[in-house]
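Visitor: let's see this in three dimensions:
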Amino acid sequence: MRRRVILILGSLLALLVIIVSGVLMQNASVDATQQLRLTRAASLNRFVQLAASLDADHGKLQQEMDTYSQLYNEGLLIRMDQQTFTSGSIDPRDPQVQQVVENTELNLGHTDIDTINPLSNDKSLIARPYGNSTQVLGAVIMQVNLDSARELVLQRWVLVVLVSLTAGSALLLLADRVTTWVLRPIHRLNEATKALAATKTAAPLEAAGPPELRELARSFSTMAQVMTASLAQQRELIAETSHQLRNPVAALRLRVDLLKMRLGDEADPQGVRAVEKELRRVETLLDAVLRLASADHRLSELTAGTTLATGVADSAPVPVRDLLIEEIERRTESARNTGTELLFNSGQETEFWVSCNEFELQQMIAELYENCLKYAPGAPVLTSLTATEQIVEIIIRDHGPGLRTKDLALVTERFWRADPTGASPGTGLGMAIVERLAQANGGELIVEAGVGGGLQMRLLLLRSAAPRQGVHLG
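Guide: The predicted structure is shown next:
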């Protein structure tokens, strides 16, 4: 933006400098021309008087003419008594001179000098006839030397150009300083806005620049602080509410169990099962909300550039292949009960290490498998593990019904479920938790349609070097 503003202001200043310089240069030419015109008109009148008063003394007239030509380096031509007297470099045979002579014989004088152009080499002729009331007795023609005047005008032009360039540079520098003074607070405000959008944390914004921008910076700081405080209160409210609800739910489950024991055979099995089912749903939801709040908090730590005392666990390399094998073994029995086969293809036996919180990586893998077993029962689930120099990619692919293209972008939305009827168990928070935990660990979750059907979930994490021998990872 600064470059565009400077470009516009520079163009306007250049136009202004060109206009002002043109006017000053024109005035310099006109002024020099006017001075030359006055002096040469006086000299022309003097020779007219000499020619009219010295008709018989041609020698003295020629002497005056030669003296003038030597002094000013200008040519003179005087016609009188059918004779022509010349001095200097004027050539009577020059067509331009002959034309002027013919005009003087018709009593047509010419004493005007064109505006001096220092870049031109044109000659200038002035002439004045003299005589009585009935006839033209003679004429004086002067070839004006414009070299001195042109040199003077050129010097003035150079001075005007230098002064104009200096003034223009000073104005451009001033415009640059003013533009920087005005735009720097805008850039800071833009950066603060981006930081607020990314970190959800208010950063201090210095009030600088014009009064209007200072007021805008103060208003933005106030708004950012209010928004940050509001978001923090919302997170705390969700987490605290979920945590506080666990005790009443646990107490309610205990009372249901006691009620079953007291009623014995009189208890309504269907009603008790319905109550227990709803209790399990509430417990699952509370647990998912707490994990989501924790994931959001971890993500806000990463984006804000802060770290808490998760310390060694965050920085220690985590073996991905071992974790996948453990999770597959843990879920093999429950998968068989639904007719699902869990397959693992690492491509090679080499272990890959990632920079990630181990507990959070276990959570992410567990959620991905839970999603496959929930929405693709009876279909095989294939797990692949690949790596590049920087990235380790975990690919978990089911062969279930999959999702429509328009629904793929909604998978990580909170409380969005592929089964809107709620017939299948779940809270709609699992994939949102995985996405936020992946981002909090510098990774990414990509959900896409599998080739030939089903859903493919790719978890990309930053690769880490293997730990040194003897380092304890527990």
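Visitor: alpha carbons only for contacts and neighbour counts from here, please
Guide: Noted.
Visitor: so which bits of stretch 391-409 are buried?
Guide: The neighbour-count check on stretch 391-409 (16 or more other CA atoms under 10 Å) flags 391-400, 402-403, 408 as buried.
Visitor: and if you look at stretch 132-139?
Guide: L137, G138, A139.
Visitor: name the residues that touch that stretch?
Guide: 48, 51, 78-81, 101, 104-107, 127-131 (CA atoms under 8 Å, 6 or more residues apart in numbering).
Visitor: now, those residues that are in strands?
Guide: I78, R79, M80, A127, R128, P129, Y130, G131 (DSSP state E).
Visitor: one more to line up against the first:
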Amino acid sequence: MRARLALLVAAVSVLIVIAFLVPLALLLRTSAEDRATARATADAQGLAPVVGTADSETVRLTVDQLVQSGRPVSVFLPDGNQLGSPAPRTPAVVLAARGQSLTAETPEGREVVIAVQGRTEGTAVIRTFVPNAELTSGVDRAWLVLSLLGLLLVLIGLAVADRLARTLVRPIGELSAVSHRLANAELDARVEPSGPAELREVGGALNHLAGRIQELLVQEREQVADLSHRLRTPLTALRLEAESLADPQDAARIAGAVDGLERAVTGLIRQARWRTPADGAVVSDAVATVTERVAFWSVLAEDTGRAVDLDLAPGPLPVGVPADELEAAVDALLGNVFAHTPDGTAFAVRLVPDGDQVVLTVADEGPGIAAESVRRGASQAGSTGLGLDIARRAAQASGGRLELGERPGGGAEVVLHMGAGRS
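Guide: Take a look at the predicted model:
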């Protein structure tokens, strides 16, 4: 923007300089020519009374004195004699001999001829010549001064334009910087309104928008936290029911599930209320988390007659996903297998490193899954449609991605690419 303003001001300044200085330069040249012509004419006219009344010898002496002073003057007498500086009898001299004074232009300069009447033998002609060097004397220096003056004016205009551009660009740069900070979840970023009234108004509007975003985000977090907190009551009831079971194994199993659910609710409350997107990256061990969650689902797999093929690389495999989010992603993928395939359908879980990523693959021998199901809220089986989206967001948070495909022999295959964490 500064460069464009400078270019605009430079163009306008140059046009103004051309519009004013070029006519002024031409006027200076014309004035110099007129001054030189006027001096030559005055010298010739001063000689006219002598030429018109004195004898030839007096005229010759007077003309010689004028020639010695540096003025090229010639006098053509009616009898054909020529006095002073040698000069050709030009058409202007011939015309002046008929009684007409004039000024004629020549390639070498300007010729001034004056007809002098009063001599008994006829009309005499006084001729003086002004060369081009005398006509333009001082013009080059004046043009140089005008050029320097024009250049100075353009530079001053550029300096003023640059200062003006700074007053515009600096507030715009601050607005851009605060916008990027807000985009990076620095919701406390604010701009100090400055510059023209319009930019100050934009700065105030941006600050108001940032404040409003903070308010809405706080309200959303509190609502999620409140909703999660309400789940504690039915969880407590489930715990009491589990403790009242007669079979200790069933009681322990159900109590463990309730404990896991309670931990998930607690983590959700903590995440909703205190964690911000600007928090530092959290690293978790993918091997430990996947092993734990597969063990949890293996109990249900055994009850429903499902074979589980588990292939885990030697751990640990750190990933840039918090443990609770990774647990939720794995539960979502395994839960889809149980929810959308009939009992007895085998599934496989594979976890391997792949360069700077860790790849989790969950495949089953069911009917497959449509690619559009990864869209949040979309489901073809009457569920909430959030499972795959939870897994996708967990992968993207670590710099990875989610891929849906089909196994060569039939069935769905979900591949979760997660960025490797740095512990």
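Visitor: can you give me the TM-score here?
Guide: Overlay of the two chains. TM-score (TM-score structural alignment, normalised by the length of structure 2): 0.74; 398 aligned residues with a CA RMSD of 4.4 Å.
Visitor: ok, back up a step: among the ones in strands among the contacts of stretch 132-139 of structure 1, which ones are buried?
Guide: I78, R79, M80, A127, R128, P129, Y130.
Visitor: which position in structure 2 aligns with the second one?
Guide: So that's R79 of structure 1. Using TM-score structural alignment, the equivalent of R79 of structure 1 in structure 2 is F76.
Visitor: now the last one
Guide: In the superposition onto structure 2, Y130 of structure 1 corresponds to A115 when matched by TM-score structural alignment.
Visitor: so where does the nearest residue to that match once chain neighbours are set aside fall, helix or strand?
Guide: Among residues not flanking A115 of structure 2 along the chain, V125 sits closest, at 4.7 Å (CA to CA, 6 or more residues apart in numbering). Using DSSP states H and E, V125 of structure 2 falls within strand 122-131.
Visitor: then L189 of structure 1?
Guide: Element membership for L189 of structure 1, per DSSP H and E: helix 147-199.
Visitor: so which elements touch the very next helix or strand once past that helix?
Guide: Next helix or strand after helix 147-199 of structure 1 toward the C-terminus (DSSP H and E): helix 211-263. In terms of contacts (3 or more CA pairs under 8 Å, 6 or more residues apart in numbering; DSSP states H and E), helix 211-263 of structure 1 is packed against helix 147-199, helix 269-304.
Visitor: quick one: work out the angle between helix 211-263 of structure 1 and helix 269-304.
Guide: 150 degrees (axes from the mean of the first three to the mean of the last three CA atoms, to 10 degrees).
Visitor: the residue lying closest to T412 of structure 1 once chain neighbours are set aside and A28 of structure 1: what is the separation?
Guide: In space, and not counting its chain neighbours, T412 of structure 1 is closest to A432: 4.4 Å by CA to CA, 6+ apart. In this view, A432 of structure 1 and A28 of structure 1 are 78 Å apart by CA to CA, to the nearest Å.
Visitor: where's A288 of structure 1 relative to T388 of structure 1, distance?
Guide: From A288 of structure 1 to T388 of structure 1 the distance is 33 Å (CA to CA).
Visitor: which of those two has more neighbours?
Guide: Comparing A288 of structure 1 with T388 by other CA atoms under 10 Å, the one with more neighbours is A288, at 19 against 9.
Visitor: residues near the closest residue to that one other than its chain neighbours, how many?
Guide: Leaving out its chain neighbours, the residue that sits closest to A288 of structure 1 by CA to CA, 6+ apart is L429, at 6.4 Å. Neighbour count for L429 of structure 1, taken as other CA under 10 Å: 21.
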